[in-house]
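Undergrad: turn this into a structure:
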Amino acid sequence: MQNNITIKTHKNGLKYLDIKTPQCKAMIFLQGAQITSFIPNDRPDLLWVSEENTYQPGTSIRGGIPICWPWFGPHQDSKKPQHGYARNQLWELNSISYDADTLCITMYLPNTKELLNQDLNLEIVFKLSTELQIELINRNNSDETIQVTQALHSYFPVSDIKKVKVNGLKGAEYFEFGKGPTSDHEDCVQINNETDRSYQKVDEQQAILDESREIIISRINSKSVVLWNPWIEKSKSLSNFSSIDYKKMICLEAANILDDKILLEPNQTHKLILMIKEK
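TA: Below you'll find the predicted structure:
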């Protein structure tokens, strides 16, 4: 198979890259620079998306890997969007190259200075082979320090959330949404209720252990991760999400949040790297 990259338009208007290489298949939407599918050869998809998505311009896509930037969660100004601007903006395609069995796609977020009133650039690099690597690059072009919190909000498919385990979090302190700090002492974390945890000072690698597969998630320049599943009640109020979708997904997000926030000095660059593969 030759490399085949086509810009297509969803029936509801969103443009996306339809990617086929000898190593994988993938789909990346220009809105949000959001990858929604990554299928290594002879393997199931490593990413999950809800069948409830409408793919309407300006509406967030539920699943894949949304980009939360330049803040994670709600802003102190309630008029500003949850998780920032990056996931609902149209990104520009910068370059496509192929080297040693790896396809490299670079995109950037235009008009950041107008959005933020700060001279902060954001670029993303997708490296696709039999594994997926994503680089999220912040550049401070101003003469002042800029604070950024961010996350690659990765949704992963599971066969049954009640049977899934996550390892690599033992001993790490976390903050459960609405509660105080605590830490995990078990070798593996299991989900049996609504879970919204922000872990700090975490090992650089975790694994999602499902009945028939193991997904390995590694990070560079990220010491915080978010573990999320909305469970039963919250699922009923989420957009683009069915009441039973919680059974089939788990979010394990590479982040720079809380004590791991980024303080970019003038002319400084920060590169968050996320790597995903099936063992």
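Undergrad: only C-alpha atoms for contact and neighbour calcs from this point on.
TA: Noted.
Undergrad: and the helices in the stretch 101-250 of the chain?
TA: For the stretch 101-250 of the chain, applying DSSP state H, counting those that start in this stretch gives helices covering 112-116, 231-235.
Undergrad: what about the last one, distance to the chain center?
TA: So that's helix 231-235. Mean-position distance between helix 231-235 and its chain equals 21 Å (CA atoms, centre = their mean, to the nearest Å).
Undergrad: returning to that earlier point: reformat the helices of the stretch 101-250 of the chain as TSV; add mean neighbour count and distance to Q82.
TA: Listed next are the helices of the stretch 101-250 of the chain as TSV, based on neighbours: other CA atoms under 10 Å; distance: least, CA to CA, whole Å:
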stretch	mean neighbour count	distance to Q82
helix 112-116	12	15
helix 231-235	15	16
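Undergrad: okay, the ones you listed in a markdown table with distance to V164 next?
TA: Shown next, in a markdown table, are the helices of the stretch 101-250 of the chain (distance: least, CA to CA, whole Å):
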| stretch | distance to V164 |
| --- | --- |
| helix 112-116 | 39 |
| helix 231-235 | 14 |
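Undergrad: neighbouring contacts of the helix or strand harbouring I276?
TA: Applying DSSP states H and E as the criterion places I276 in strand 269-278. For strand 269-278, contacts defined as CA atoms under 8 Å, 6 or more residues apart in numbering pick out 46, 130-140, 213-222, 254, 262, 264.
Undergrad: ranges for the strands of the stretch 151-279 of the chain?
TA: 155-157, 165-167, 173-176, 181-183, 188-190, 195-200, 205-209, 214-220, 224-229, 249-256, 262-264, 269-278 (DSSP state E, counting those that start in this stretch).
Undergrad: and those strands: which comes nearest T54?
TA: Evaluated over the strands of the stretch 151-279 of the chain, closeness to T54 peaks at strand 155-157, with 17.3 Å, by CA to CA.
Undergrad: that closest one packs against which elements?
TA: With contacts taken as 3 or more CA pairs under 8 Å, 6 or more residues apart in numbering; DSSP states H and E, strand 155-157 sits against strand 249-256.
Undergrad: which strands and helices lie in contact with the strand it packs on?
TA: By 3+ CA pairs under 8 Å, 6+ apart, strand 249-256 packs against strand 150-152, strand 155-157, strand 224-229.
Undergrad: rerun at 10 Å
TA: strand 150-152, strand 155-157, strand 195-200, strand 205-209, strand 214-220, strand 224-229, strand 269-278 (3 or more CA pairs under 10 Å, 6 or more residues apart in numbering; DSSP states H and E).
Undergrad: what number of residues lie near E186?
TA: E186 sits with 12 neighbouring residues when counted by other CA atoms under 10 Å.
Undergrad: neighbours of the closest residue in space to it that isn't next to it in sequence, how many?
TA: Nearest residue to E186, sequence neighbours excluded (CA to CA, 6 or more residues apart in numbering): K170, at 5.9 Å. If you count neighbours by other CA under 10 Å, K170 ends up with 16.
Undergrad: now the other sequence, so there's something to compare against:
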Amino acid sequence: MTERLKELGLSIDKQLDNAVFSATNNDGMLFYWIDHPLGKALISAYGAHIISYHPSNQSEQFWLSKASALDGSAPIRGGVPICWPWFGNTRQPNHGYARTQIWKLASINTTEENTEITLALSDDMLDKAEFKFSLECKFTVGEELQIDLSTTNLDNHPIELGAALHSYFATHRDSAKVSGMGDSFLDKTDDFAKKTQTEFALSEETDRLYTQPNHHITLTHGNGHQLKLAHQGEDTVVIWNPGDTKAEGIADIHAGGAQEYLCVEAVRTQNPIQLGVKETYTLSQHLSVPI
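TA: Predicted structure coming up:
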């Protein structure tokens, strides 16, 4: 068992294919461990939530709070939460309900290049759903990571929805730089005032909506190492960090934890998706770490 699994108190249950294993913790929560020669990942069935990824000979790419619950009592803090079928706190629960559901395993396929694992959620798995749907999240794990969140409308009328891949990247917050979002943004901490900043710098509390982002974004760590991000299906990139003062009031961010990450989120929020009958919409994020 790897050190990562030991840290999180997980035990391997069984091998599902050449590179995929199921694992559980003491609370009985189910996880999938991908142990491919080119990349390793850990995905929780709760929320279809990837909480760890590192390509071979590279460091961990995602931050996970040491104070985060991994027992199903609350959304996981860190990794890549799935926000669906809405983003934000305009409705309850915050960021939708997909991140607090148990998803089922739909498929696994391993090749020399990568492992593809798909988790699924549908309206008949919920106590009550607003519309009929099929939701799948496919993780392609190898030297690079691809996340594809796909919604298919199975109802007899069009549906409207939003979505986000709310990624927490492991970095030193105060020395990280992000490029490729454009210079102007809406500042949520200042009543969504439109602002311009030609050289990236964080404020004490940062919550910005970049509404004209490039599809390709670069996160540069303080040591000069870079993380390349490519998005599809988004209309906004959100940069978020609560800052130290606000983080003190957030129960599942451990002391000093806000300094250890920066959220760079692929979001569909300005123009909600209008999805026709039998149509499918996909929100994607591709992550690569140049050597």
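Undergrad: quick check: D203 of structure 1 vs L209 of structure 1, distance?
TA: 17 Å (CA to CA, to the nearest Å).
Undergrad: which position in structure 1 aligns with G96 of structure 2?
TA: Matched by TM-score structural alignment, G96 of structure 2 corresponds to G84 in structure 1.
Undergrad: P242 of structure 2 now?
TA: So, by TM-score structural alignment, P242 of structure 2 is matched to P230.
Undergrad: residue contacts, the residue nearest to its match when sequence neighbours are not counted?
TA: Excluding the flanking residues, the one nearest P230 of structure 1 by CA to CA, 6+ apart is E194, at 5.0 Å. Contact analysis of E194 of structure 1 by CA atoms under 10 Å, 6 or more residues apart in numbering lists W228, N229, P230, W231, I232, E233, K234, S235, Y246.
Undergrad: and the furthest pair within those?
TA: W228 and E233 (13.9 Å).
Undergrad: between the two, which contacts overlap?
TA: E194, Y246.
Undergrad: identify the residue nearest the corresponding residue of structure 2 for Y98 of structure 1 in space, chain neighbours excluded?
TA: Residue pairing (TM-score structural alignment): Y98 of structure 1 is matched to T110 of structure 2. In space, and not counting its chain neighbours, T110 of structure 2 is closest to E116: 6.2 Å by CA to CA, 6+ apart.
Undergrad: now the contacts of strand 269-278 of structure 1: which count as buried?
TA: 46, 130-140, 214-219, 221-222, 254, 262, 264 (16 or more other CA atoms under 10 Å).
Undergrad: thinking again about what came up before, burial measure for the match of G96 of structure 2, as a count.
TA: When neighbours are counted by other CA under 10 Å, G84 of structure 1 comes out with 20.
Undergrad: look up how far I216 of structure 1 lies from it.
TA: If you go by CA to CA, the gap between G84 of structure 1 and I216 of structure 1 works out to 27 Å.
Undergrad: surely I39 of structure 1 is in contact with P22?
TA: No. I39 of structure 1 is beyond contact range of P22, at 11.2 Å (criterion: CA atoms under 10 Å).
Undergrad: so for those two, which sits in the more crowded spot?
TA: Each of I39 of structure 1 and P22 has its neighbours counted (other CA under 10 Å); I39 has more, 21 against 15.
Undergrad: counterpart of the more buried one in structure 2?
TA: In structure 2, I39 of structure 1 lands on H54 (TM-score structural alignment).
Undergrad: so what's L136 of structure 1 up against?
TA: L136 of structure 1 sits next to 67, 107-108, 122-126, 150-152, 270-274 when contact means CA under 10 Å, 6+ apart.
Undergrad: thinking again about what came up before, residues touching the match of Y98 of structure 1, list them.
TA: D17, N18, A19, V20, I34, H36, E116, I117, T140, V141, G142 are the contacts of T110 of structure 2 under CA under 10 Å, 6+ apart.
Undergrad: which ones among the residues you listed are found in strands?
TA: Per DSSP state E, strands hold the following members of the contacts of T110 of structure 2: V20, I34, H36, E116, I117, T140, V141, G142.
Undergrad: now the fifth one, nearest residue through space, not along the chain?
TA: What sits nearest to I117 of structure 2 in space, not counting adjacent residues and going by CA to CA, 6+ apart, is I108, at 4.5 Å.
Undergrad: average offset of the helix or strand containing the one you found relative to structure 1?
TA: Following DSSP H and E, one finds I108 of structure 2 within strand 104-110. Strand 104-110 of structure 2, aligned to structure 1 and superposed, deviates on average by 0.5 Å (mean CA distance after the TM-score superposition for structure 1).
Undergrad: which parts of that strand are buried?
TA: K104, L105, I108, T110.
Undergrad: these two touch, right, the third one and L119?
TA: Yes. In terms of CA under 10 Å, I108 of structure 2 counts as a neighbour of L119; the distance is 9.2 Å.
Undergrad: if we can go back for a sec, for the contacts of E194 of structure 1, give me a markdown table that also has distance to T54 of structure 1.
TA: Listed next are those as a markdown table, based on distance: CA to CA, whole Å:
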| residue | distance to T54 of structure 1 |
| --- | --- |
| W228 | 22 |
| N229 | 21 |
| P230 | 20 |
| W231 | 22 |
| I232 | 22 |
| E233 | 22 |
| K234 | 20 |
| S235 | 17 |
| Y246 | 18 |
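Undergrad: and of the contacts of L136 of structure 1, the nearest to A26 of structure 1?
TA: F126 (10.6 Å).
Undergrad: what's the counterpart of the closest one in structure 2?
TA: In structure 2, F126 of structure 1 lands on F139 (TM-score structural alignment).
Undergrad: could you do R62 of structure 1 as well?
TA: Per TM-score structural alignment, R62 of structure 1 is aligned with R77.
Undergrad: quick one: map R197 of structure 1 onto structure 2.
TA: Counting by TM-score structural alignment, R197 of structure 1 lines up with R208 in structure 2.
Undergrad: find the nearest non-adjacent residue to that match, please.
TA: D187 (4.8 Å).
Undergrad: so who does that neighbour touch?
TA: Contacts of D187 of structure 2 by CA under 10 Å, 6+ apart are A193, K194, K195, T196, T206, D207, R208, L209, Y210.
Undergrad: pick out whichever of those sits closest to I43 of structure 2.
TA: Nearest to I43 of structure 2 among the contacts of D187 of structure 2, with distances taken as CA to CA, is D207, at 26.6 Å.
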